[in-house]
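**Q** Structure of the sequence below:
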Amino acid sequence: MLARDWFYNQRRQVGIDSAVAAIYDRHGDSDLRARAALAMLDVKPGWRVADIGCGNGLLACEAALLGAEVDAIDISPALLALAQVVAKDRRVAIRTQSAGLLSFTYQPKSYDLIVSEFTLHHLPDFWKAVAMSRIFAALKPGANFYLRDIVFVRTPDGTERDIEEWAEFSISNHDFNRDSVVTHMRDEYSTFGWVIERMLTDAGFELISADYQAPLHGTYLLRKPRHGEQG
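**A** Here you go, the predicted model:
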């Protein structure tokens, strides 16, 4: 996609160096969660898989260990370098691409699976929809898109109570400090689960499942319909 003067600049919010990248490796069960997700997605040897917003590359490397041909994509050079270290440690080959949801390169109908975790919320809603349509175009008919992100499960009631509850949940359950939670709510672009679902189905996806962990996490399994199916 060619850049224009009106095009959203994904890199203006990167701001991630190698020190900050370490936060992506703080959860001891990351390997187990990646393996469980890939087992649920039934990844096969020879599949073409893209992990967009790959972070430290754990899921990408686990997919490669299953025999998939993996593109590990991230906007942050520091995180791509970390993903290469993880791949070397695990003796697997992954391809890295310095890009994001709006700029990753692809051949139409070429991927058997695309995964994106905790990346979509960096985009305003208009650009979320653009990203979803690009992912739809990159997938083979019948292929799956697995999305996890920070979403708001319910609409706020207009008082400070809900905002404080969301902040406290993140601080208590995910080891985030208050400043990072406040910055996210004020300056980033998390939206509501019902908005995400409508964007996904309008992009053409079939919504297989939506799992919400109140009040802040949503996990979605989508399928690109095969030829002749209704999307």
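**Q** C-alpha from now on. contacts and neighbour counts both.
**A** OK.
**Q** What are the contacting residues of the strand ranked longest in the chain?
**A** Counting residues, the longest strand found in the chain (DSSP state E) is strand 139-150. Where contact means Cα atoms under 8 Å, 6 or more residues apart in numbering, the residues beyond strand 139-150 that reach it are 108-121, 135, 190-191, 216-227.
**Q** Make a ChimeraX selection of the buried ones in those residues.
**A** Selecting just the buried residues from the contacts of strand 139-150 in ChimeraX takes one command, with 16 or more other Cα atoms under 10 Å as the test:
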select :109,110,111,112,113,114,115,116,117,118,119,120,121,135,190,191,216,217,218,219,220,221,222,223,224,225
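**Q** Before we compare anything, build this one as well:
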Amino acid sequence: MSNWIYDEYKHCGVDYSSEEHAKKYDTEHQTFRDYEKEFNSMIEFLSLKNTHELEVIDLGCGTGATSVYATKQFKKVYGVDISDVMISQAKKKLSDMDISNIEFINAGFLSYEHKNEPVDLLITKAAFHHLPDFWKQIALLKMNNMIRTGGILYIHDVVFHFDAADYKEKIDNWISIFEKNAGAKFKEEVETHIRDEYSTFKWILDGMIERAGFRIENCRSNDEFITEYHCVKVKNIKI
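**A** Next up, the predicted model:
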């Protein structure tokens, strides 16, 4: 690999590379998230039918918050994450279940090479912000190659909808909501996200998605931050 390729293994923002932090991830996030409700909401948002016939890549699967539920509905699941300790946590969730339709791969947005046929759906939740914008575009092009034409790309992440001139008020208000719901410790993690990670503006991400051969079918956000994208691959772009 060329020396100028972005190092996905490099620490960015909140550090979930240690086993201790990986174990705490679900405990902290479940103070303000319902994983099963999120999964069912995603299925509805994407208007997915006959999911038992579909194959899915969960890119940036983390501790398996989505992958675990996907195994119950989809034909095949590929859980991909750059952190081996996060994957270990995901595997522990499945250890007492009789599940054989998931494969975990230790890789990232830029390093993962999908060896099988293009999938019907690619999901990335709360992970895409770890890449700077240039590398987000490259990652989207790589995702294009992983999805069949007509297949779906689902992005769930922090994306800024507000006018840049309003950034101080908008961000302060958003962080205060997390402090109220999840406590002072998680407030610090949200502050770290804003300061050290790479969430971007909606108008920028929209352009990247379209340039990577996708059509944005739907986009929704209740707070101008947490955003869901339903995109369809309309053009095959080889890289």
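**Q** residues of stretch 200-214 of the second structure that come out buried?
**A** Applying a neighbour-count criterion of 16+ other Cα under 10 Å, the buried positions in stretch 200-214 of the second structure are T200, F201, K202, L205, M208, I209, E210, A212, G213, F214.
**Q** what does stretch 30-50 of the first structure give?
**A** Residues of stretch 30-50 of the first structure classed as buried by neighbour count (16+ other Cα under 10 Å): A34, R35, A37, L38, V43, K44, W47, R48, V49, A50.
**Q** Kindly report the same for stretch 170-185 of the first structure.
**A** Within stretch 170-185 of the first structure, the residues that count as buried by 16+ other Cα under 10 Å are S170, I171, V181, H184.
**Q** Alignment lookup: Y35 of the second structure to the first structure.
**A** In the first structure, the position corresponding to Y35 of the second structure is occupied by S30, as judged by TM-score structural alignment.
**Q** Just give me the match in the first structure for G213 of the second structure.
**A** Matched to the first structure by TM-score structural alignment, G213 of the second structure sits across from G204.
**Q** ok, now K49 of the second structure?
**A** Alignment of K49 of the second structure against the first structure is given by TM-score structural alignment, with D42 as its counterpart.
**Q** Can you verify that match is assigned to a helix?
**A** No: membership of D42 of the first structure in a helix is not supported by DSSP: H, G, I helix; E, B strand; the rest coil, which gives coil.
**Q** Can you tell me how far it is from V92 of the first structure?
**A** Relative to V92 of the first structure, D42 of the first structure is positioned 19 Å away (Cα to Cα, to the nearest Å).
**Q** Quick check: which helices or strands does the host helix or strand of F126 of the first structure pack against?
**A** When elements are assigned from DSSP states H and E, F126 of the first structure belongs to helix 125-138. Using 3 or more Cα pairs under 8 Å, 6 or more residues apart in numbering; DSSP states H and E as the contact criterion, the secondary-structure elements in contact with helix 125-138 of the first structure are helix 193-202.
**Q** Report the inter-axis angle for the helix it packs on versus strand 139-150.
**A** Taking axes from the mean of the first three to the mean of the last three Cα atoms, to 10 degrees, one finds helix 193-202 of the first structure and strand 139-150 inclined to each other by 170 degrees.
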